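Trainee: build me a structure from this.
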Amino acid sequence: MKTFLACLLVLSVSVSMSNASCYFLPLNPVKRGDEIIGCYDMKGEPHEFNTHWKTKDCLECSCSNSGISCCTAYATPVNFDEEKCISIFNNTACAYEVVEKADHSKTCEVHEWVG
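Mentor: From the prediction side, this is the model:
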């Protein structure tokens, strides 16, 4: 039980210290008559207020009455053996895998993740 609590504490601290990459787009209003009902994203797609979506570029976005905010939906490995291992991004899973350079079927230990 102590080990579980220690792991939970480490996880909660690491999540709060993460450094996700985010951006904000000011409101480009979607109108229905005189009523503003949502936002247009960078591709010109309309989104209603208080909606959330994930892009094909692995961003999690939301529309509010002030605009659209998007953040990366994945963490980046930053502390692993770079001589022996390589990080590979899986676009389908929106996640990095850290594997041995010589044998991609073997995973490597990662000590820190950012994002």
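
Trainee: C-alpha from now on. contacts and neighbour counts both.
Mentor: Noted.

Trainee: was I right about Cys94 contacting Thr76?
Mentor: No - Cys94 is not in contact with Thr76 according to C-alpha atoms under 8 Å; the separation is 10.5 Å.

Trainee: out of those two, which sits in the busier spot?
Mentor: The neighbour comparison of Cys94 against Thr76 (other C-alpha atoms under 10 Å) goes to Thr76, with 20 against 16.

Trainee: hang on, Ser14 in a strand?
Mentor: No - assigned with DSSP: H, G, I helix; E, B strand; the rest coil, Ser14 falls outside any strand and is helix.

Trainee: run this one through as well so I can compare:
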Amino acid sequence: MGSLQVLVCLLGLFVLCHSDCSFQELVTKDLKNPPKGCVDKDGKQHAFGSEWVRDCQDCFCTKEGLSCCSKFPDPDSVDLPEECELVVDKVACSAKMVLKSDKTKECSPL
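Mentor: Next up, the predicted model:
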């Protein structure tokens, strides 16, 4: 059971280390009326210090700007073993490595 927990933790770190992130710097247009938060691509305002998930991205608003990171690894940055493939579930916002020959069996990133 302990090795399964280690594998899950390693896979989580693997995904985080290879995630695609973006940063939108906060621009102050009027010094007398500074922004009260970040505005996402849908035009919704989020308060400084707030966190949310949108389109399978973890987003965070700071006084410096809006930062979003995909919950999925960037496919170009992932070095998968030959016998493995990455399966992405965009509904559940999750990804896992499985054996190409049997997609019901998970594959170790090591």
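
Trainee: so after superposing, what's the score?
Mentor: The TM-score (TM-score structural alignment, normalised by the length of structure 2) is 0.63; 98 aligned residues with a C-alpha RMSD of 3.4 Å.

Trainee: contact partners for Lys56 of structure 1?
Mentor: If you count contacts by C-alpha atoms under 8 Å, 6 or more residues apart in numbering, Lys56 of structure 1 has none.

Trainee: state which strand of structure 2 is the longest.
Mentor: The longest strand of structure 2 (DSSP state E) is strand 65-73.

Trainee: so which elements touch it?
Mentor: helix 2-17, strand 19-25, strand 37-39, strand 57-61, strand 94-99 (3 or more C-alpha pairs under 8 Å, 6 or more residues apart in numbering; DSSP states H and E).

Trainee: export the ones you listed to a markdown table and tack on mean neighbour count and distance to Cys69 of structure 2?
Mentor: Below are these laid out as a markdown table (neighbours: other C-alpha atoms under 10 Å; distance: least, C-alpha to C-alpha, whole Å):
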| stretch | mean neighbour count | distance to Cys69 of structure 2 |
| --- | --- | --- |
| helix 2-17 | 13 | 9 |
| strand 19-25 | 15 | 4 |
| strand 37-39 | 21 | 15 |
| strand 57-61 | 20 | 5 |
| strand 94-99 | 18 | 13 |
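
Trainee: how about these, which one is nearest Leu86 of structure 2?
Mentor: Smallest distance to Leu86 of structure 2 across those (C-alpha to C-alpha): 4.5 Å, for strand 94-99.

Trainee: if we can go back for a sec, now render the helices and strands packed on strand 65-73 of structure 2 as a markdown table, adding distance to Gly49 of structure 2.
Mentor: Below are these laid out as a markdown table (distance: least, C-alpha to C-alpha, whole Å):
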| stretch | distance to Gly49 of structure 2 |
| --- | --- |
| helix 2-17 | 21 |
| strand 19-25 | 15 |
| strand 37-39 | 8 |
| strand 57-61 | 5 |
| strand 94-99 | 25 |
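
Trainee: which ones are touching the residue lying closest to Leu99 of structure 2 once chain neighbours are set aside?
Mentor: For Leu99 of structure 2, ignoring the flanking residues on the chain, the nearest one in space by C-alpha to C-alpha, 6 or more residues apart in numbering is Cys84 at 4.5 Å. Listed by C-alpha under 8 Å, 6+ apart, the contact set of Cys84 of structure 2 reads Met97, Val98, Leu99, Lys100, Cys107.
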